[in-house]
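Chemist: Curious how this folds, go ahead:
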Amino acid sequence: MGLSALFRRKPHERAGFELYGAAVAAARDPWFFGALGVPDTLDGRFDLVGLHAALLIRRLRRDPDPRGAALAQAVFDAMFADMDINLREMGVSDLTVGKRVKRMWEAFHGRAQAYEAALESADAAALAAALHRNVWRAEGEPGEAARRLAAQALRAADALAAQPFDALLKGQARFPAPEEAADAG
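Modeler: Presented below is the predicted three-dimensional model:
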């Protein structure tokens, strides 16, 4: 392996970071924390970023273009590189960062699977139940906020599905404004 291999970028790395940035920007909309009452905590923010990243990864994986899976992996890699950096900036020791990132990966994976199953069957009630459990750490029937978040997630999934793959390859993704979900709710 030559020295140049150390500095070579992975395919789709830049686009993956830009797409992940779009998911983070969408997840930071104040509507989630205000109107829906998502806890403005590390966990609450992680859940919203994870939801948006999962929707984006799902869209990319489902694209018939063979580059879709590689781009989805680039978004995933960008997300967990960012989680690693954020933990270090928060003062988590180098010895425990790996363990914390692994727990975050496991949490993300479980949530993404639950959301995928609900999205695949277009089951808004199942999606609301999964969001109720994960975002609000609540038991029982999902409340209005979980149903509204599920409606927003379904709207985002549809919006992402309608976006051309060429734009996504360039790192451009558009998530619908959450206010649209509030008006439709």
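Chemist: Going by C-alpha atoms from here, please, whenever you check contacts or count neighbours.
Modeler: Noted.
Chemist: Return the residues in contact with Asp63.
Modeler: Asp63 makes contact with Ala69, Phe165 under the criterion Cα atoms under 8 Å, 6 or more residues apart in numbering.
Chemist: One more, please, to line up against the first structure:
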Amino acid sequence: MFKSRPSKKASEALYAQAVAQARHPAFYLELGAPDRIDSRFELYTLHVMLLILRLRDEGPVGADAAQDLFDTYASALDNTLRELGVGDVSVGKKMRKLGEALYGRMLAYEKAVRADDADALAQALTRNIVEAEAPTPGMHALADYAFRTRQALAEQPFDGVMSAPAWPEPILASA
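Modeler: As a prediction, the model looks like this:
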């Protein structure tokens, strides 16, 4: 009766792998993402969104897994707010703002990825991660990484993605 759903355990493991990849030092040291909580949020969101897109490609089973992953991410954000000392009274308001930001980011990133528009993705990543007007070489490289990741995830079987997605290396294009 009190056992966790297998899909919840799978989504928690998948989320942990997305977070681990988003913490790859190259994003911060080579691509220029500031090592701040808001930049980490953007990188987590990008990785979770890429996984969600891949899972949805599997039809109803994948759509359910994608929803579980999204729910796990939202729950992790709630837990993070609480760990940062946000009180119960304020968590709801802050979660609503964070949820709106999450949804907006995912829509912007997904739209650019689905349109195969690297410039639009680099612009959105620049605005959200480095808070600049013009995309930096690092944000162009991050957009390229996102497209390489989308392709790499598409080439992996569903079960492989669910258990251990293989991520490409985040590198500068000139490297």
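Chemist: counterpart of Ile52 of structure 2 in structure 1?
Modeler: Using TM-score structural alignment, the partner of Ile52 of structure 2 in structure 1 is Ile57.
Chemist: Glu169 of structure 2: neighbouring residues, count only.
Modeler: 13 (other Cα atoms under 10 Å).
Chemist: re the thing from before, looks like the match of Ile52 of structure 2 contacts Phe76 (just checking).
Modeler: Yes. Between Ile57 of structure 1 and Phe76 there is a contact under Cα atoms under 8 Å: 7.4 Å.
Chemist: Longest helix in structure 2, please.
Modeler: helix 88-114 (DSSP state H).
Chemist: buried stuff in it?
Modeler: Val91, Met95, Leu98, Leu102, Arg105, Met106, Tyr109, Glu110, Ala112, Val113 (16 or more other Cα atoms under 10 Å).
Chemist: Can you point out the buried residues in stretch 37-52 of structure 1?
Modeler: Here stretch 37-52 of structure 1 shows Val38, Asp43, Gly44, Arg45, Phe46, Asp47, Leu48, Val49, Gly50, Leu51, His52 as buried, counting by 16+ other Cα under 10 Å.
Chemist: one step back: buried set for whatever helix or strand comes next after the longest helix of structure 2?
Modeler: Toward the C-terminus, helix 88-114 of structure 2 is succeeded by helix 118-125 as the next helix or strand (DSSP states H and E). Under the neighbour-count criterion of 16+ other Cα under 10 Å, helix 118-125 of structure 2 has Ala118, Ala120, Leu121, Ala122, Gln123, Ala124, Leu125 buried.
Chemist: Helix 118-125 of structure 2: how far from the chain's middle?
Modeler: 15 Å (Cα atoms, centre = their mean, to the nearest Å).
Chemist: Quick one: list the elements packing against it.
Modeler: helix 88-114, helix 137-155 (3 or more Cα pairs under 8 Å, 6 or more residues apart in numbering; DSSP states H and E).
Chemist: Where in structure 1 does that helix fall?
Modeler: Under the criterion TM-score structural alignment, helix 118-125 of structure 2 matches residues 124-131.
Chemist: contacts for the matching stretch?
Modeler: So stretch 124-131 of structure 1 is contacted by 111, 114-115, 118-119, 141-142, 146-151, 154 (Cα under 8 Å, 6+ apart).
Chemist: How about stretch 60-68 of structure 2?
Modeler: Ser7, Lys8, Ser11, Leu51, Ile52, Leu53, Leu55, Arg56, Asp57.
Chemist: Next, the contact list for the fifth one, please.
Modeler: For Ile52 of structure 2, the contacting residues are Ala66, Gln67, Leu69, Phe70, taking Cα under 8 Å, 6+ apart as the criterion.
Chemist: still on that earlier bit, with structure 2 overlaid, report how far the match of helix 118-125 of structure 2 is off on average.
Modeler: Superposed on structure 2, stretch 124-131 of structure 1 shows a mean distance to its aligned partners of 0.9 Å (mean Cα distance after the TM-score superposition for structure 1).
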